[in-house]
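Novice: Here is the input, now give the coordinates:
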Amino acid sequence: MAKQVLSARRVDALAKVQGTHRVDQNLYLQVRPDGTCSWAFRYMRDGRKRSLGLGARRDVSYDEARASAAELRAKLWRGIDIAAERKQARDERRKARPSPSTTVPSFDWCAAQFIAAHEASWKSEPHRRQWRQTLADYASPVFGSKPVDQVEVEDVFEALEEVWYEKPETAGRLRGRIAKVLDWAKSRKFRSGDNPAAKDGPLLHLLPPLSSFQVIENHPYVPWEEMPEFFGRLRKEEYPAARVLQLVILTGARSGEARGALWEEFDMDQRIWTIPPHRMKTKRIHHSMLADVTIELVQAQPRTEELVFPGGNPGEPLSYNALNKCVKKLRAGQAHATVHGMRTSFRTWASEVAKAPREIAELAISHDIRGKVERIYDKSYRRDERQELMQRWADYLMGR
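Specialist: Take a look at the predicted model:
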């Protein structure tokens, strides 16, 4: 009897469960501890188990993966050695690449190769898009077509000079990205010598430190004095984004942590929301303490899938923009505020009103200021004090 083919919706759910899952004949989904997923084609040849990668789930859709698996099965039935065929194609691509002994590739070519090799590890699509855009806007017009071994300090300086003063944050990222591409080119033996874009290199003498004139601005936030009124109006809104925003405010969580919250992460008896490392910006597990109203908020959600607050598409969370629109709607006619700024509202209240110890307030928003060794051996997380702080915050928001 043929095994069942998993639906796309079922695969979406399994993508959150670590392990290897059979999707279709020979087709498997591999979910790693860090949350990344990839497709694999498993088969037997000459009495041995073999496996071929079919790409990351982010890049290869469910339908594309099944189509690739069907094509490979057809080749197996025709007696084709699919592993040897893939190796031959890979060798041909390698031969087509420029080598140090023939033609040195351009900076643009190296940038494209670097991005292709590393973008799977980058957290978000906006980050991947920004990488390409900054290099295309500022580096490419100056030295993109140059052989990468001929890119010098003067080239990097020319690309950075104007943006350095007008957009210092962008300039800092641009310098770092150019440096990484040039380091990659050196590791491939396309260039040698020092990196002209290095932070501590010759640029130190050509451009002033960004810190000398860059103004660091916090995310606009709702003053803590106005939060009860804002939260009261928010609770009257019934759409999903408003409920997620309530969770953000009540817990001090980041938007992505709240939007991606799973039912399995909540322990209502212990009053703890445990967010795994792969969903945290810090890449460390975080235990968020829950107030009474927070528990009521979560428990009021219908349990239709693994996500507590599902978006419009099955298995997909709500977008950041949905929460941002909610803030704009409720702040119409008032000073601008952001979703991320809600963390500042809480942190300011915790310091100025609750007079919470700095360590407790920082732990509440997943800023662990303890040393690495202390984090390993201290498993208490100051739970009682943090629980009391979050309950006081919730009571304040509710006007109690």
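
Novice: all contacts plus neighbour counts: C-alpha atoms, from now on.
Specialist: Will do.

Novice: what ranges do the strands span in the protein?
Specialist: Taking DSSP state E as the criterion, the chain contains strands spanning 19-24, 27-31, 37-45, 48-56, 266-267, 272-275, 286-289.

Novice: now the fourth one, how far from the centre of its chain.
Specialist: Same thing as strand 48-56. 26 Å (CA atoms, centre = their mean, to the nearest Å).

Novice: structure for this one too, so we can compare:
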Amino acid sequence: MARGISKLSATYVSSDNLKPGRHSDGGGLYLNVTKTGSKQWLFMWVVAGKRYEMGLGSAGKAGKAETVSLKLARDKAQEIREILGRKGDPRMEASDRKAKIVFKTFGDVADDLITDMRPSWSNPKHIAQWEMTLGDAYCAKLRKLPVQDIETEHVLQALTPIWQKKPETASRLRGRIERVLDYAKTKGLRSGDNPARWSGHLKNALPTRKKETVEHFAAMAYQDVPEFFQSLSDAMAAQALRFLILCASRSSEVLGARWEEFDLEGAVWTVPKDRMKAREEHRVPLSPQALAIVTALKEVAVGDYVFPGQQPHRPLSNMAFAMLLRRMKVDVTAHGFRSSFRDWAGDATGFPRDIAEAALAHTVGNKVEAAYRRSDALEKRRRMMVAWANYVTASRSAKVIPLRG
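Specialist: Below you'll find the predicted structure:
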């Protein structure tokens, strides 16, 4: 009848060569194998000399949502033992317990997490990176497994192929898998320790990674920016890129700019904190050249976005700048123009470092210094942005004269 071992193993349970009969895991839990080879979990107990048994689900092919793993079967068995311990009837509570059990795959839970977090992630690239790393590119097998069955071996299968080849990607993937599994536990979809945790766990199973060379955003030398600026067309993407260069802003800030953020009379653009990387509101003083761009667009505006795409009520694509620069055969990134501005401010002007960093919305100093420095130095930054705009829009033949702050 019962197999004489105290504990089953996951490998044993998944074997196709088990003999028909009931195989004990100890403590009342059995794996029942029929003559046709199907496998079900049973829990057996005795009350007042009478034996009872209850089915806990199929132990069929791994990877299917309806399959009950060894781990989940043990969890269910423990619940029954607790019910018996308080003199309850597991059969009476079975329907309630069954209604609470929700089977979801890792892919389902990963998608749910991204959907729930999407409102707080302002950068479209950030969302795309989560979707890509947790998608079939790296988690094809993992996505198909019931989330309650994910073990260390499954996480390692996803990480090992890229751990040395793509160390930065692998590190982010591990953290995101850990986040998904924590999310699943919070939702009551799994229990126990997180098999993707690093400290004291995967750190002991994975080799030391090779140091990955940091790739900086390709930037244009600031001396070449005026000529490039003059070469831009009047297309919407080109006007947006002009505005980005003049304001030294990030792509996502410019592409998502809405008319409600602009004070054209005061020549100030206020980017709300939910669209800023540092989650702090950022005021951008507009130079006459930057103001001229948005003023002209305001006269023909039909939607909420300053730089609309082909559909007037939607912004330009987040690939608009990359496609424009590719067509112009310029090997730089839009983000790189922030570096061009910073190099110009440091090499060709006398503007203070903290003013230049404030223009880039970078945090300057420690928390104590930041607490005492509450002003955003708007007017000081305005003088610097006007000087930058004058430099960028100067004639190509003009002589470059270092500026003082």
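
Novice: returning to what we had before: columns distance to residue 107 of the first structure on top of the strands of the first structure, output as TSV?
Specialist: Shown next, in TSV, are those (distance: least, CA to CA, whole Å):
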stretch	distance to residue 107 of the first structure
strand 19-24	39
strand 27-31	34
strand 37-45	30
strand 48-56	26
strand 266-267	48
strand 272-275	40
strand 286-289	41
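
Novice: Out of these, which is closest to residue 196 of the first structure?
Specialist: When those are compared by CA to CA, strand 48-56 sits nearest residue 196 of the first structure, at 33.9 Å.

Novice: quick one: buried residues of that closest one?
Specialist: Going by neighbour count (16 or more other CA atoms under 10 Å), the buried part of strand 48-56 of the first structure is 52, 54, 56.

Novice: cool, and stretch 265-285 of the second structure?
Specialist: In stretch 265-285 of the second structure, counting by 16+ other CA under 10 Å, buried: 267, 268, 269, 270, 271, 275, 276, 277, 282, 283, 284, 285.

Novice: Residue 163 of the first structure and residue 199 of the first structure, how far apart?
Specialist: As judged by CA to CA, to the nearest Å, residue 163 of the first structure and residue 199 of the first structure stand 16 Å apart.

Novice: and residue 79 of the second structure, what element?
Specialist: helix 70-85 (DSSP states H and E).

Novice: same question, residue 23 of the second structure
Specialist: Secondary structure from DSSP H and E places residue 23 of the second structure in strand 21-26.

Novice: Read off where that strand ends up in the first structure.
Specialist: Using TM-score structural alignment, none of the residues of the first structure align to strand 21-26 of the second structure.

Novice: sorry, back to before: widest-spaced pair of the buried residues of stretch 265-285 of the second structure?
Specialist: For those, the maximum inter-member distance is 22.7 Å, found between 267 and 277 (CA to CA).

Novice: For whatever residue of the second structure lines up with residue 239 of the first structure, the count of nearby residues, please.
Specialist: Superposed on the second structure with TM-score structural alignment, residue 239 of the first structure falls opposite residue 235. Neighbours of residue 235 of the second structure under the rule other CA atoms under 10 Å: 10.

Novice: Check the one 3 residues further on too.
Specialist: For residue 238 of the second structure, the number of neighbouring residues by other CA under 10 Å comes to 18.

Novice: wait, it sits on residue 229?
Specialist: No: using CA atoms under 8 Å, residue 238 of the second structure is not in contact with residue 229; the gap is 9.3 Å.

Novice: which residues of the stretch 151-300 of the second structure fall in helices?
Specialist: Applying DSSP state H, counting those that start in this stretch to the stretch 151-300 of the second structure gives helices spanning 152-163, 167-186, 225-231, 236-247, 251-255, 288-298.

Novice: And the residue positioned nearest the centre of the first structure, how far from residue 338 of the first structure?
Specialist: Of all residues in the first structure, the one closest to the mean position by CA atoms, centre = their mean is residue 123, 2.6 Å from it. In this view, residue 123 of the first structure and residue 338 of the first structure are 21 Å apart by CA to CA.

Novice: do the same with residue 105 of the first structure
Specialist: 43 Å.

Novice: and if you look at residue 266 of the first structure?
Specialist: Applying CA to CA to residue 266 of the first structure and residue 338 of the first structure gives a distance of 26 Å.

Novice: more crowded one of those two?
Specialist: Set side by side, residue 266 of the first structure and residue 338 show more neighbours around residue 266, with 21 against 18, by other CA under 10 Å.

Novice: Matching the more buried one against the second structure, which residue comes up?
Specialist: Aligned partner of residue 266 of the first structure by TM-score structural alignment: residue 262.

Novice: State whether residue 360 of the second structure and residue 249 are indeed in contact, as I suppose.
Specialist: Yes: with contacts counted by CA under 8 Å, residue 360 of the second structure reaches residue 249, the gap being 6.8 Å.

Novice: Could you name every residue contacting both of the two?
Specialist: residue 338 (CA atoms under 8 Å, 6 or more residues apart in numbering).

Novice: Translate residue 255 of the first structure into the numbering of the second structure.
Specialist: Correspondence of residue 255 of the first structure to the second structure, assessed by TM-score structural alignment: residue 251.

Novice: Let me fix that, I meant to ask about residue 154 of the first structure.
Specialist: Aligning on TM-score structural alignment places residue 154 of the first structure opposite residue 153 in the second structure.

Novice: Which residue is the nearest non-sequential neighbour of residue 168 of the second structure?
Specialist: Nearest residue to residue 168 of the second structure in three dimensions, chain neighbours excluded: residue 212, at 7.0 Å (CA to CA, 6 or more residues apart in numbering).

Novice: Quick check: the gap between that neighbour and residue 323 of the second structure.
Specialist: Separation of residue 212 of the second structure from residue 323 of the second structure (CA to CA): 27 Å.

Novice: again, but for residue 192 of the second structure
Specialist: Taking CA to CA as the criterion, residue 192 of the second structure is separated from residue 323 of the second structure by 47 Å.

Novice: Neighbour count for the two, which is higher?
Specialist: The neighbour comparison of residue 192 of the second structure against residue 323 (other CA under 10 Å) goes to residue 323, with 13 against 9.

Novice: Distance of the more buried one relative to residue 129 of the second structure?
Specialist: Distance from residue 323 of the second structure to residue 129 of the second structure, by CA to CA: 19 Å.

Novice: try residue 73 of the second structure
Specialist: Distance, residue 73 of the second structure to residue 129 of the second structure, by CA to CA: 35 Å.

Novice: Between those two, which is the more surrounded one?
Specialist: residue 73 (23 against 14).
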